[in-house]
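*Asks:* Here is my input, please return the structure:
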Amino acid sequence: MKPPTEGGRGLSTRLRTAKGRTTASQKWLERQLNDPYVRAAKAAGWRSRAAFKILELDEKYKLFHPGQRVVDLGAAPGGWTQVAVQRVGDAGRVVALDLLPMDVIPGAILLEGDFQEDAVEQAVLAAMDGPADLVLSDMAPNTTGHNATDHLRILGLIELALHFAAKVLTPGGAFVAKAFQGGTEKDLLNMMKRDFASVKHAKPPASRKGSAEMYVVAQGFRGEGFRG
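*Replies:* Model (predicted):
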């Protein structure tokens, strides 16, 4: 998959006025306006540029297959969910969960809540109506600007998502989660290597070059998984 390219012979868009905006928000808006992935996502009907991240990971690791059951944690605004629905087809099932409400995505079951709560977990299990083949997590904590603290927070989210995945995956299933530079902590990585045949770190081209964002891709689930 070719990364989108900038148009307009390298010309960039500048906002005419910064009135009422902070310097940080001004820079963010200009970056969005000049981001080829943002433009390509809008043109393709994806809800976010993040859709290209999972598309690129799928191209490399062959994550999706027709007829799969997929759970998307931290799904809002729904870019990854849209890709999952497209890739698994009418015979598949996609359950998307977030703390925030989401607009309807045809072909997906949208749930609102915290997957750590028993009632929400049961709602996901009921919606899946069987074991998951793939659990996705693009969740990220609110950053503090303190690298060590932010790293611990993202590790905590990965661990929570991993424990959830271990409950719902079918043998041979896969798990994809957002991480930050520095990868996953040794104990957490060892846990993944125990439960999965393959564990890789990847930075898809759609992840901004200056970002510390990366992903952990675990495939070939060895555990017992789903207990319906």
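
*Asks:* Every contact and neighbour count from this point should use C-alpha atoms.
*Replies:* Fine.

*Asks:* By residue count, what's the longest strand in the protein?
*Replies:* Selection of the longest strand in the chain by residue count, based on DSSP state E, yields strand 169-180.

*Asks:* Let's compare: structure for the following, please.
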Amino acid sequence: MKGPSPGGRGLTTRLRTAKGRTTASQKWLERQLNDPYVRAAQARGLRSRAAFKLIEIDEKYRLLKPGARVVDLGAAPGGWTQVVVQKAGPRGRVVALDLLAMDPLPGATVLQGDFQDPAAEQAVLTALDGPADLVLSDMAPNTTGHGATDHLRIIGLAELALDFAIKVLAPGGGFVAKVFQGGSEKTLLEALKRDFASVRHAKPPASRKDSSELYVVAMGFRGEGAK
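*Replies:* As a prediction, the model looks like this:
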């Protein structure tokens, strides 16, 4: 599965201003209608355009392998989970976990709960039937509009996701998490470099150019993994 070719020229759709619609929502709707990744996701039956971010990260780093055990944190609505299920195949074990309810997805175990809850952690390990090969996190907190605050909040969330990953990963496993560009991720990067053989930053083409989001991609987990 490859991403769309967003470079082609097409007709731009403009919406007539609807009564009660704010300028911001007007611009958001126009962007959605003219986004090639949104159109491609709809055409392929993917639950979100974010699926293409994982597809592009995997094309570069080859993280998703047949038969893999994979955890998708903050999975709803399930775009990343769909990609993982396809890549892991029938021998894989895929667990999607989110605070929000998520529609069932064939090939994945869908759990609702807080990944910081020990009960949720145990439920994930039970569903995987062993330690994970890969932990994914496309989670992001609600933004405040204040760049420094939003950066600190998403780095904190990524650090919590890393703590979870360290508990459930098998040796050699991988970890991917969303972060925002900024200068205060030193603690996170130090922890990643301590626990993984390779740490990279990725800005997949599907990530909008005006977005400050990045992904950290860590491979070769050095720990003992889940017991």
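
*Asks:* Now the longest strand of structure 1 on structure 2. Mean distance?
*Replies:* When structure 2 is superposed, strand 169-180 of structure 1 averages 0.4 Å from its matched positions, counting by mean Cα distance after the TM-score superposition for structure 1.

*Asks:* Name the nearest residue to the residue nearest the centre of structure 1, sequence neighbours excluded.
*Replies:* Compute the mean C-alpha point of structure 1, and by Cα atoms, centre = their mean the closest residue is residue 138, 2.8 Å away. Among residues not flanking residue 138 of structure 1 along the chain, residue 178 sits closest, at 5.2 Å (Cα to Cα, 6 or more residues apart in numbering).

*Asks:* Distance of that neighbour relative to residue 134 of structure 1?
*Replies:* Noted for residue 178 of structure 1: a distance of 14 Å to residue 134 of structure 1, by Cα to Cα, to the nearest Å.

*Asks:* more neighbours, the two?
*Replies:* Remark: of residue 178 of structure 1 and residue 134, residue 134 carries more neighbours, 27 against 23, as counted by other Cα atoms under 10 Å.

*Asks:* Quick one: residues in contact with the one helix or strand that one maps to.
*Replies:* Using DSSP states H and E, residue 134 of structure 1 sits in strand 132-137. Here strand 132-137 of structure 1 makes contact (Cα atoms under 8 Å, 6 or more residues apart in numbering) with 63-64, 68-75, 158, 161, 165, 168-170, 172-178, 226.

*Asks:* one step back: in this structure the residue nearest to residue 138 of structure 1 contacts residue 155, no?
*Replies:* No - the criterion here is Cα atoms under 8 Å, and residue 178 of structure 1 misses it with residue 155 at 9.3 Å.

*Asks:* which residues in structure 1 form strands?
*Replies:* When assigned using DSSP E, the strands of structure 1 occupy the ranges 69-73, 93-98, 108-112, 132-137, 169-180, 196-202, 213-221.

*Asks:* Columns distance to residue 190 of structure 1 on top of these, output as a markdown table?
*Replies:* Below are these laid out as a markdown table (distance: least, Cα to Cα, whole Å):
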| stretch | distance to residue 190 of structure 1 |
| --- | --- |
| strand 69-73 | 22 |
| strand 93-98 | 27 |
| strand 108-112 | 31 |
| strand 132-137 | 19 |
| strand 169-180 | 15 |
| strand 196-202 | 10 |
| strand 213-221 | 12 |
